[in-house]
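In: what's the 3D shape of this:
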Amino acid sequence: MTARYPFSAVVGHDDLRLALLLTAVHPGIGGVLVRGEKGTAKSTIVRGLAALLPGVAVVRRCRFGCDPARPDPACPDGPHAEDALADGDAAAAADAVERRPARLVELPVGATEDRLVGSLDLERALTEGVRAYQPGLLAAAHRGVLYVDEVNLLHDHLVDLLLDAAAMGRAHVEREGVSVSHAASFLLVGTMNPEEGELRPQLLDRFGLTVHVAASRDVATRTEVIRRRLAYEADPEGFAAGWAEADAELAGRIAAARRALAAVALPDAELRRIASVCSAFEVDGMRADLVVARTAMAHAAWRGADAVSEVDVEVAARLALPHRRRRDPFDEPGLDEEQLSQALRDARSEMPETSEADTVDGPDEDPEPPGGPDDGPDGPDGGPDQPDPGPDGGGAPEPGQAPEGSAPDSGKGSAEPGESGSDNGRAPADRPPAVPAPAFRARLLEVPGVGEGAPGRRSRARSRTGRVVRSSTVDGSGLHLVGTLAAAAPHQAARGRRGSGLVLRPADLRLAVREGREGNLVLFAVDASGSMAARQRMSAVSGAVLSLLRDAYQRRDKVGLVTFRGRSAEVALPPTPSVDAAVARLRHLRTGGRTPLADGLLTARKVLTIERLRDPRRRPLLVLVTDGRATVPVAGGDPVADATRAGALLAADGVAAVVVDCENGHVRLGMPDRLAAALGAPCVRLEQLSAEQVAGVVRAVRAA
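Out: Coordinates of the predicted model:
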């Protein structure tokens, strides 16, 4: 087996290393979420952590890794013979106990619920009356590390299960009337690339600490990364041996900090400081306060202090609060260092003068982990946050700074109000992005029929975790108990049944067909032409699309964005799970020029065709936002007829769609209605997208 890359050999990422080490000292912190771009050694450093953890003593032949000193009284492999484990019987204790290294268990993205929590042999339970249970990954990770790579791509119900287990220290399996519970205390580490989609705020809050990592821009640092990696690949065992002493020193320091943790004092003054800082950042609930307190105690133990001081609270707040500040799903996570400094100053000013001596351990204490200060080559949190450059890399002017040639807003009622530019090849006159109107709770738009796509919350779908709708002998997920009993019952006399158990045959088994919800591909095709560019009107359109994007975020959809204006359409955002990216592109959307509606529809069709090949199970939903006033033909024909034909092609492809009618003014041409008829889709007025204005939940997309 190839040696793992040593933890101590990782260059930079000081905040990440510190967060992992503190969680190793105090697993009650609740785990670490590592956010960062691809190729930043997230997985490498997590895998190296397991080698630093102290070995564990376990009850021999216990599949759940029970601690001999405190065996789980509810262990499915128990009861364990506590008298054999007692100190008074050394020979029996030695025979009943074994030592092994702390495990690193990896949860793959495609894992099922059975693989995570374990599975039950229901056939044995029915025929023999025994509780036959096969442990899952939660049991294997007990007293070790559970590592979830790409945790943001894991099914939501699995994330809920593992976070519940991490918080309670136990895993529960309730299935077909059989209940199993076992200890599951582990160090939880999740990694994710935000470009591939965010975790829901509820799940973010369940992680104790979060760290953002980014590749260093320092040439010397990058050079050292390359040098060490190439040396490791040339001789993994030799490279690991060269760093064995440094890793052993860290492992010893973790063990010492664990032993010292129980004796670390948390003065009332520091409790008030923690409460004051968390209150200043307006975090929801009390979990943040508890995590900061536990992290501060772990940090004090790590640096060898007897009591928590302000420096411990500052480090803990910097690691525990960034992901808890999101007031909206599209808020950027992060912590303003100046705000944190101000919160600490305010808390200090409120402290009684007599408390200062109790909260400072001295200026010569070193709170940093081995390997460098917290603001090392990668900067705090692995690199300073960079402002969003916008969809075009930073070329968009500030809102309100209109470029030259910008056409004024025109009046209502004309067939092409506000359009500028012509067919002479000049670029359309741009208007700066409109400020979106306030968001609202969007009504439900769903795809008709029953799909089989990725789990989500939009459209009906066959799933592994939904409600049971019927039994089947061919397809399904899990045993349908009632169906199996009903199939076996008529044959018991012929099979010579004796006693209380059923006599089952393979043909009796029935599978449960379940129905839940799926996430869809929601492709937005947004008309950004001059006829849509009136400031007040585009503001309403942007606010409505943002509301639909928030709805897509909550329903776990993939999203894409096609915009059309001037003479052509463009794919502003290819389909992605990162709804945040779509929001960023929309907020920088510029308007102006003519209306190439047909090209917008054809571009959307091309995007959906390619995506169907990549992900055939995910059903699409096209949301067309337009006033329907086509002015640019495809090949010298009639613009309106071209748009109608493009819509008919999408309908022939079986694409579910909804047209959002943005036409306003005294003169209404009804173009969106004609376009909706060609698409086989409903036409919804812009103001009708709000759920508050619609009675009940509306299924707006009907079958073509």
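In: please count neighbours and contacts with C-alpha atoms only from this point.
Out: Will do.
In: how about residue 633, nearest residue that isn't a chain neighbour?
Out: Nearest residue to residue 633, sequence neighbours excluded (Cα to Cα, 6 or more residues apart in numbering): residue 639, at 4.1 Å.
In: count the neighbours of the one you found for me.
Out: Per other Cα atoms under 10 Å, the neighbour tally for residue 639 reads 21.
In: contacts only, for the spatially most central residue of the chain.
Out: In the chain, the residue lying closest to the centroid (Cα atoms, centre = their mean) is residue 199, at 2.3 Å. By Cα atoms under 8 Å, 6 or more residues apart in numbering, the residues touching residue 199 are residue 152.
In: tell me if it really is in a strand.
Out: No: with DSSP: H, G, I helix; E, B strand; the rest coil as the criterion, residue 199 is assigned coil and is not in a strand.
In: other SSEs contacting the helix or strand harbouring residue 33?
Out: Residue 33 belongs to strand 32-36 when assigned by DSSP states H and E. Where contact means 3 or more Cα pairs under 8 Å, 6 or more residues apart in numbering; DSSP states H and E, strand 32-36 is packed against helix 14-25, strand 187-192, strand 209-213.
In: one more to line up against the first:
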Amino acid sequence: MTEARYPFTAIVGMDDLRLGLLLNAVSPAVGGVLVRGEKGTAKSTMVRALAGLLPSIATVPGCRFACDPAAPDPQCPDGPHDGGAAAERPAFLVELPVGVSEDRVVGALDLERALAEGVQAYEPGLLAKAHRGVLYIDEVNLLQDHLVDLLLDAAAMGRSYVEREGVSVRHAARFLLVGTMNPEEGELRPQLLDRFGLTVEIAATRDADERAEVVRRRLAYDADPAGFAARWDERERELAERITAARELLADVELSDLALRQITAVCAAFEVDGLRADIVMARTAVALAAWAGRGAVLEEDVRTAARLALPHRRRRNPFDAPGLDEEQLDRTLAEHQPPEDPEDPEGPEDPEGPEDDGPGGGPDGGGPDGGGAPEPEPGDGNAPSGEAGSDESPAPPRQRPGGGRESAPVAADQPYRTRLFTVDGTGRGAQGRRSPAETDAGHTIRARRPRGRLSRLHLSATLRAAAPHQVARGRAGRALVLRRDDLREQVRRGRESNLVLFVVDASGSMAARQRMTAVKGAVLSLLMDAYQRRDKVGLVTFRGAGAELALPPTSSVEVGAARLEQLPTGGRTPLEAGLLRAHEVLRVERLRDPDRRPLLVLVTDGRATGGKDALPRARRAAGLLAAQGVAAVVLDCESGPVRLGLARELAAHLNGDAVSLDELRAEGVASLVREARTTMTMTTTRKAA
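Out: Okay, here's the model as predicted:
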């Protein structure tokens, strides 16, 4: 017996998330919801609870692709459908696991029938199952890149295209895309981020009474799931009826030219890319009006639509946090204020109490029974507490216990595109965009006998291996007689993500403001490169009396950028301590994830303090890393007319490369190549003359 789902109306608080999900239930064209928030905030619970509220759908009986009898898909693999009887079934909520295979997502050849019966048959994947329903991805930011590409194609075209292993299939795949993520574990690719219609930031309530109510209800549900769900049946039914009524009203809601002008003015003011934001805002505002039971879009609908549809679209670079300037939104709306409606002298509708107060109240979760907190004013609920003041005057130097004076943090230069650094050899790590590796995606380069459990069948190679033995095995009919030794698997060549560990000298020798600004800009640029290549990053800093792990290895490159910005400088230069700390961090990470290869980026001028033998000790520590086969790059920060070349000597002990700040820029390398070509051309011309 299936365990009762936790009721949607029993969830306490989280009004913005409740609203975002309900608006998509009313109008799936809004485009889904991305839920960003800390762990343990019931993100997944609320998304799964939504499935029980969705209206049932009519399908063609026996169709595995949920075709609508009123408008069947002409390219449906189970078609053609000629109308007739319809079958009612609930809209499915399909969960896409982070580690799912590509075959499971898009479907593939039914190998059992192909090999046993000799026929081609397509086995639908999760995209087909999610058609006209909800596709839910928990920890969507951890999804592998090749799976993200499949989702982008389906979300953009509303169809899934399967061209593989002799199968050519196209089928409809329109679904409500809902994803949850913890920003601390890394951000989404901008292309996928833009495919989510709305985004919601959530955090656990700090109100003791609300937290107590959350625990009370959860314990009651765990003790008797069916009984707990039964107590909320009436509220669930009322909310489902309200969703159905709003869907019926949706087509009759008027989006006036004035309201549309406000929407486009807001999108232009926030400089969002493309026009998808304008379309999503318009659809969201119409859904809000239908949800409230109104026949026209009001300014409050536009304001709420902006809060939900724009924060994740206004990021100008990967390290900008999502958000919306409420004052700028107010100014833009005021500049395009529509005239008051002469037919409504009483002004906007006044809330009539908890039962009519929208997703945060009444039968859908408000008040003491529904568990919702009062809906906050726009912008009030998302303001971080304890923000630093706006005083920009630099902090005075401080005396550091480890020796030397500590300077206040300086800002970084603007990031730029850097050279690509890779790890030599062929790895087997997680899918990414840095170093060559055998991966689940990429192009097939050869076939081999399976190593362990067969995961990616190389069909043609398997058939070739089995073909010479069919007569000896007594084959009869079309069925192919196979043995275990016939099976071959694909070997695919792609790129992997790596662990990029930054080891940054923050000592007094690096403390010159202009110099540290350039160094931070360089590291920030490398962090951006790591973000684009889906790497994990870590940060070790050394200064004063020792080294510290400022950022444990994580997929959240944004946290690394924040730690870098806050990094002060000053004190002695314990280079040996920094290298030994890096050695220890990589040793632990190798135990946790042995397939993820590391890339060490040492940022230093090569100097070391701590006695006459400080530099030899540092070089011995570098030798330890080299002996472990750690790929290394030394970012040489030495400046001035007289240079000792210590960083380049250290790179030799690491068996790595040394790169100056000027050589780090990708465009700098390109200009060097162009200069070399120009010189060669001029030389050739002179010789010819």
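In: care to give me the TM-score?
Out: For this chain pair, the superposition-based TM-score is 0.89 by TM-score structural alignment, normalised by the length of structure 2; 656 aligned residues with a Cα RMSD of 2.9 Å.
In: tell me how far residue 656 of structure 2 lies from residue 622 of structure 2.
Out: Relative to residue 622 of structure 2, residue 656 of structure 2 is positioned 10 Å away (Cα to Cα, to the nearest Å).
In: the two - which one has more neighbours?
Out: Each of residue 656 of structure 2 and residue 622 has its neighbours counted (other Cα under 10 Å); residue 622 has more, 25 against 18.
In: which element is the more buried one on?
Out: Assigned by DSSP H and E, residue 622 of structure 2 belongs to helix 614-627.
In: run a quick neighbour tally on residue 394 of structure 2.
Out: 10.
In: aligned partner of it in structure 1?
Out: Aligning on TM-score structural alignment places residue 394 of structure 2 opposite residue 400 in structure 1.
In: its match looks like it's in a strand, true?
Out: No: counting by three-state DSSP, residue 400 of structure 1 is not found in a strand; it is coil.
In: which residues does it contact?
Out: Here residue 400 of structure 1 is in contact with 432-433 (Cα under 8 Å, 6+ apart).
In: quick check: the gap between it and residue 435 of structure 1.
Out: Distance, residue 400 of structure 1 to residue 435 of structure 1, using Cα to Cα: 10 Å.
In: show me what residue 314 of structure 1 lines up with in structure 2.
Out: With TM-score structural alignment as the criterion, residue 314 of structure 1 lines up with residue 303 in structure 2.
In: now whichever strand or helix holds its match and strand 33-37, what's the angle there?
Out: For residue 303 of structure 2, the host element (DSSP H and E) is helix 299-309. Helix 299-309 of structure 2 runs at 70 degrees relative to strand 33-37, counting by axes from the mean of the first three to the mean of the last three Cα atoms, to 10 degrees.
In: is residue 344 of structure 1 in a helix, a strand, or coil?
Out: Per three-state DSSP, residue 344 of structure 1 ends up helix.
In: name the nearest residue to residue 646 of structure 2, ignoring sequence neighbours.
Out: Per Cα to Cα, 6+ apart, closest to residue 646 of structure 2 is residue 606, 4.6 Å.
In: what's the distance between that neighbour and residue 642 of structure 2?
Out: Counting by Cα to Cα - residue 606 of structure 2 and residue 642 of structure 2 are separated by 14 Å.
In: could you pull out the helices for the stretch 151-300 of structure 1?
Out: 156-168, 201-206, 219-234, 236-242, 244-261, 268-280, 287-302 (DSSP state H, counting those that start in this stretch).
In: same for the fourth one, what does it pack against?
Out: Contact analysis of helix 236-242 of structure 1 by 3+ Cα pairs under 8 Å, 6+ apart lists helix 219-234 as its packing neighbours.
In: whereabouts in structure 2 does the helix it packs on align?
Out: Against structure 2, helix 219-234 of structure 1 falls on residues 208-223 (TM-score structural alignment).
In: enumerate the positions of the matching stretch that are buried.
Out: Across stretch 208-223 of structure 2, burial judged by 16 or more other Cα atoms under 10 Å covers 210, 214, 217-218, 221.
In: need those residues in CSV (columns: distance to residue 404 of structure 2).
Out: Rendered in CSV, the data for those read as follows (distance: Cα to Cα, whole Å):
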residue, distance to residue 404 of structure 2
210, 49
214, 51
217, 56
218, 54
221, 59
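In: and which of these is nearest to residue 294 of structure 2?
Out: Closest approach to residue 294 of structure 2 among the buried residues of stretch 208-223 of structure 2 (Cα to Cα): residue 210, at 31.6 Å.
In: how near is that closest one to residue 13 of structure 2?
Out: Taking Cα to Cα, one finds residue 210 of structure 2 at 8 Å from residue 13 of structure 2.
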